[in-house]
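S.K.: Sequence plus predicted model, see below.
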Amino acid sequence: MEIAVLAPIVLLAYTAQALTGFGASLIAVTLGAHFMGVDRLVPVLIPLTVAATGAIAWKERAHVDRRLLIKRVYPFMGMGVIAGLLLYEILKNAAPEWLLGLIVVGFASRQLWVHVRGKEGDFTMSPPASFLLLIMAGIAQAFYTTGGPFITYAFMGEHLNKAKFRATLCTVWFSFNSFLVLAFLFNGRINLNTLKITLPLFLALPGAFFLGDRLHTLVSEKSFQIITSILLILSGFPLVLGSC
């Protein structure tokens, strides 16, 4: 039953991943949480994310912004991931999902307003703010594998085109989620029970790659940015409402 319910969610989530470079975990966690606890769901999804993002990152490797990864993302988001793993052992299920939802909706609503008004070029972000967002992205990634809202907002000031945006984000997810898979194996969050659910769900990934890649080719840069912001808002609201 869990596999049957999660399969269409995985198809939708990883289609969004192939389209924009992020969103799979946000969509899958927020929708899947209605049928399975988040603490169980995250270890089920993370091997799928490693496979999906690794395939996209390799295919689009020519578009990866390596300077951005080495100088900013890996050092600061890496600190956040380590801090998040330590905090998880302390907080366990007490992590505030509603707070993540509020931040997601707030950031994405502001950015959607910028795109609709046509003022994308006016958006700037100070280095300290960007570094803080990357650290928060690492913490959220360790807790929920949903660091996308924070790193997406941090990337907005870089003015990457849609190809660089998607390829660079997928490289980030592949790198950090590969590390998290090892950490989850070590602490027992990934085990035979989770793998029994994960393995059949891999069958949904080829269809998601095809649909997402076709959509990525068809949409314009501005439409891509608007879709990204709307995706964040729709993904964030269930986290907020789930606490009501």
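M.R.: Thanks, I have the structure now.

S.K.: Only C-alpha atoms from now on, for both contacts and neighbour counts.
M.R.: Fine.

S.K.: which residue is nearest the centroid of this protein?
M.R.: G148 (3.7 Å; Cα atoms, centre = their mean).

S.K.: got the contact list for T194?
M.R.: Shown in contact with T194 (Cα atoms under 8 Å, 6 or more residues apart in numbering): R40, P43, V44.

S.K.: separation between V50 and A183?
M.R.: 14 Å (Cα to Cα, to the nearest Å).

S.K.: And those two? Which one has more around it.
M.R.: More neighbours surround V50 than the other of V50 and A183, with 21 against 15 (other Cα atoms under 10 Å).

S.K.: Verify the contact between the more buried one and F179 for me.
M.R.: No. Contact criterion Cα atoms under 8 Å: V50 and F179 do not qualify, at 9.7 Å.

S.K.: Which positions within the longest helix along the chain qualify as buried?
M.R.: For the chain, the longest helix by residue count, based on DSSP state H, is helix 162-187. With burial defined by 16 or more other Cα atoms under 10 Å, the residues of helix 162-187 counted as buried are 162-174, 176-178, 180-181, 184.

S.K.: residue contacts, F143?
M.R.: Contact analysis of F143 by Cα under 8 Å, 6+ apart lists G84, L85, Y88, A95.

S.K.: could these go into CSV alongside secondary structure and distance to V73?
M.R.: Below are the contacts of F143 laid out as CSV (DSSP: H, G, I helix; E, B strand; the rest coil; distance: Cα to Cα, whole Å):
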residue, secondary structure, distance to V73
G84, helix, 16
L85, helix, 18
Y88, helix, 21
A95, coil, 24
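
S.K.: which among these gets closest to S130?
M.R.: When these are ranked by distance to S130 (Cα to Cα), G84 comes first, at 18.0 Å.

S.K.: Leaving out the residues flanking it, which one is nearest to the closest one?
M.R.: I139 (4.1 Å; Cα to Cα, 6 or more residues apart in numbering).

S.K.: Pretty sure that neighbour sits against P149.
M.R.: No. The criterion here is Cα under 8 Å, and I139 misses it with P149 at 11.9 Å.

S.K.: These two: which is more packed in?
M.R.: Neighbour totals were compared for I139 and P149, and P149 leads with 30 against 26 (other Cα under 10 Å).

S.K.: right, and the more buried one touches G138 too?
M.R.: No. If you go by Cα under 8 Å, P149 and G138 don't touch, sitting 11.0 Å apart.

S.K.: just to revisit the earlier point, narrow the contacts of T194 to those in helices?
M.R.: Using DSSP H to define helices, the subset of the contacts of T194 located there is R40, P43, V44.

S.K.: Comparison target below:
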Amino acid sequence: MSPLIYVLVGITVFITHALEAITGFGCTVLALPFVTALVGVKTGVPILATLAWILALYIVITKWRFINFKEFGVIVLFVGIGLPFGMLAFKNLDAKILKKILALFITLTASWQVYRRITRPGVVSNSDANGESVNCPAAPEAAISKTFWGRLPYYLILVVGGMVHGAFASGGPLVVLYASKTLTDKGSFRATLCLLWTTLNTLLLINYLRSGVFTAPIVSGTAGMLPFLAAGIVAGEKIHHRVDGDLFGKLIFLVLLITGLFMLMF
């Protein structure tokens, strides 16, 4: 990796991982087009997967008290239901077309939510003992039903997310749509999603280890990105604690919108 490539990849890692440190998602899908263009898919994907795992694990370890284990269990259950169907049903279909359909759905949904949050007044933030905002990331929205049938449409979103993830590992945005309605504060939203990414990426990294993916260039490349990752975590943490719940809700769907656009373009 030349010095110029190293700096460009590092800047990309810093920006995208700072965003995930703020919101709890988005670093890999946002960084992937740029990093793989610079270093190639076989090098870029394992590096980004490892960095994403480290970031998510850091959030889980340091913010474990914010994890909503009940909602985490719900997400894993319904995503798990969809996962094998995705592996089977999409095996012989055109993945590129399906990805574009998914990207269009995410882009339209996120655009509508961003528009609503800009044009509608935000809710008054509640604060915890440390003075941090704790209102719902999805505000301003009606509270989601607590009954099974009331939540069924959102459970179906998770199942579809599992199918999409099983087909081509891009189901995360659909999980975010569910989480934005059910997790009650920004800290819980971020920590619970990071527990999910830690779980999924642990399985992925185990598979990489078994397959001999971690060659010397990938290990050295990952190590070289650690300072940029650390800087992104520090910056993201500071911003996360200063963003109120209303702005956090806007930021979630803005990142989702950018994610959808990236999926459409690349």
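M.R.: Now that the structure is in, tell me what you want to look at. Since we're looking at a predicted model, the values are computed, not measured.

S.K.: Now compute the TM-score of the two chains, please.
M.R.: The TM-score (TM-score structural alignment, normalised by the length of structure 1) is 0.83; 240 aligned residues with a Cα RMSD of 2.9 Å.

S.K.: that older thread, average offset of whatever helix or strand the residue nearest to G84 of structure 1 lives in relative to structure 2?
M.R.: Using DSSP states H and E, I139 of structure 1 maps to helix 127-144. Here the mean offset of helix 127-144 of structure 1 against structure 2 after fitting is 3.7 Å, by mean Cα distance after the TM-score superposition for structure 1.

S.K.: Report the buried residues of that helix.
M.R.: So for helix 127-144 of structure 1, counting by 16+ other Cα under 10 Å, buried means 130-144.

S.K.: One more: stretch 106-125 of structure 1?
M.R.: Result for stretch 106-125 of structure 1 [16+ other Cα under 10 Å]: buried residues F107, A108, Q111, L112, V114, H115, E120.

S.K.: Trace D244 of structure 2 over to structure 1, please.
M.R.: In structure 1, D244 of structure 2 lines up with S220, judged by TM-score structural alignment.

S.K.: And for that match, the neighbour number?
M.R.: So S220 of structure 1, with other Cα under 10 Å, has 12 neighbours.

S.K.: roughly how far apart are it and C170 of structure 1?
M.R.: 20 Å.

S.K.: Likewise for A51 of structure 1?
M.R.: For A51 of structure 1, the distance to C170 of structure 1 equals 10 Å [Cα to Cα].

S.K.: before we move on, the earlier item: could the contacts of T194 of structure 1 go into CSV alongside distance to L68 of structure 1 and neighbour count?
M.R.: Output for these, formatted as CSV (distance: Cα to Cα, whole Å; neighbours: other Cα atoms under 10 Å):
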residue, distance to L68 of structure 1, neighbour count
R40, 33, 14
P43, 28, 23
V44, 30, 22
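
S.K.: Please list which of those are preserved in structure 2.
M.R.: Contacts conserved in structure 2 for the contacts of T194 of structure 1, using both residues aligned by TM-score structural alignment, their matches' Cα atoms under 8 Å: R40, P43, V44.

S.K.: aligned partner of the last one in structure 2?
M.R.: For V44 of structure 1, the aligned residue in structure 2 is I47 (criterion: TM-score structural alignment).

S.K.: Quick one: neighbours of the closest residue to its match other than its chain neighbours, just the number.
M.R.: Take I47 of structure 2 and drop its neighbours on the chain: the residue closest to it by Cα to Cα, 6+ apart is T222, 5.2 Å away. If you count neighbours by other Cα under 10 Å, T222 of structure 2 ends up with 21.

S.K.: Now which residue in structure 1 aligns to T222 of structure 2?
M.R.: In structure 1, T222 of structure 2 lands on T198 (TM-score structural alignment).

S.K.: Assign that match to helix, strand or coil.
M.R.: Recorded secondary structure, T198 of structure 1: helix (DSSP: H, G, I helix; E, B strand; the rest coil).

S.K.: May I have the residues that are in contact with it?
M.R.: Per Cα under 8 Å, 6+ apart, neighbours of T198 of structure 1: V44, L45, P47, L48.

S.K.: The second one is in contact with A24, isn't it?
M.R.: No. The pair L45 of structure 1 and A24 fails to qualify as a contact (Cα under 8 Å) at a distance of 9.1 Å.

S.K.: how close does A142 of structure 2 sit to S180 of structure 2?
M.R.: Counting by Cα to Cα, the separation of A142 of structure 2 from S180 of structure 2 is 12 Å.

S.K.: try T43 of structure 2
M.R.: For T43 of structure 2 relative to S180 of structure 2 (Cα to Cα), the value is 33 Å.

S.K.: what do you get for W149 of structure 2?
M.R.: Taken as Cα to Cα, the span from W149 of structure 2 to S180 of structure 2 is 18 Å.

S.K.: swap in L32 of structure 2?
M.R.: 24 Å.

S.K.: what do you get for R116 of structure 2?
M.R.: Where S180 of structure 2 is concerned, R116 of structure 2 sits at a distance of 14 Å (Cα to Cα).

S.K.: and if you look at G221 of structure 2?
M.R.: The gap separating G221 of structure 2 from S180 of structure 2 is 34 Å, by Cα to Cα.

S.K.: same thing with S170 of structure 2?
M.R.: 17 Å.

S.K.: which one of the contacts of T198 of structure 1 is nearest N191 of structure 1?
M.R.: Of the contacts of T198 of structure 1, the one sitting nearest to N191 of structure 1 (Cα to Cα) turns out to be V44, at 9.3 Å.

S.K.: Helices along structure 2, start to end?
M.R.: Applying DSSP H to structure 2 gives helices spanning 3-23, 27-39, 41-62, 69-89, 95-119, 148-168, 172-182, 186-211, 216-242, 245-265.

S.K.: okay, the shortest one sits on what stretch of structure 1?
M.R.: When helix 172-182 of structure 2 is aligned against structure 1 using TM-score structural alignment, it corresponds to residues 148-158.

S.K.: Show me what counts as buried in that stretch.
M.R.: Here stretch 148-158 of structure 1 shows G148, P149, F150, I151, T152, Y153, A154, F155, M156, G157 as buried, counting by 16+ other Cα under 10 Å.

S.K.: Now do it: distance to the chain's middle.
M.R.: Relative to its parent chain, stretch 148-158 of structure 1 has a centroid offset of 11 Å by Cα atoms, centre = their mean, to the nearest Å.

S.K.: next one: stretch 173-180 of structure 1
M.R.: 11 Å.

S.K.: Map F179 of structure 1 across to structure 2 for me.
M.R.: Using TM-score structural alignment, F179 of structure 1 pairs with L203 in structure 2.

S.K.: Can you give me the distance of that match to L257 of structure 2?
M.R.: Distance from L203 of structure 2 to L257 of structure 2, counting by Cα to Cα: 28 Å.
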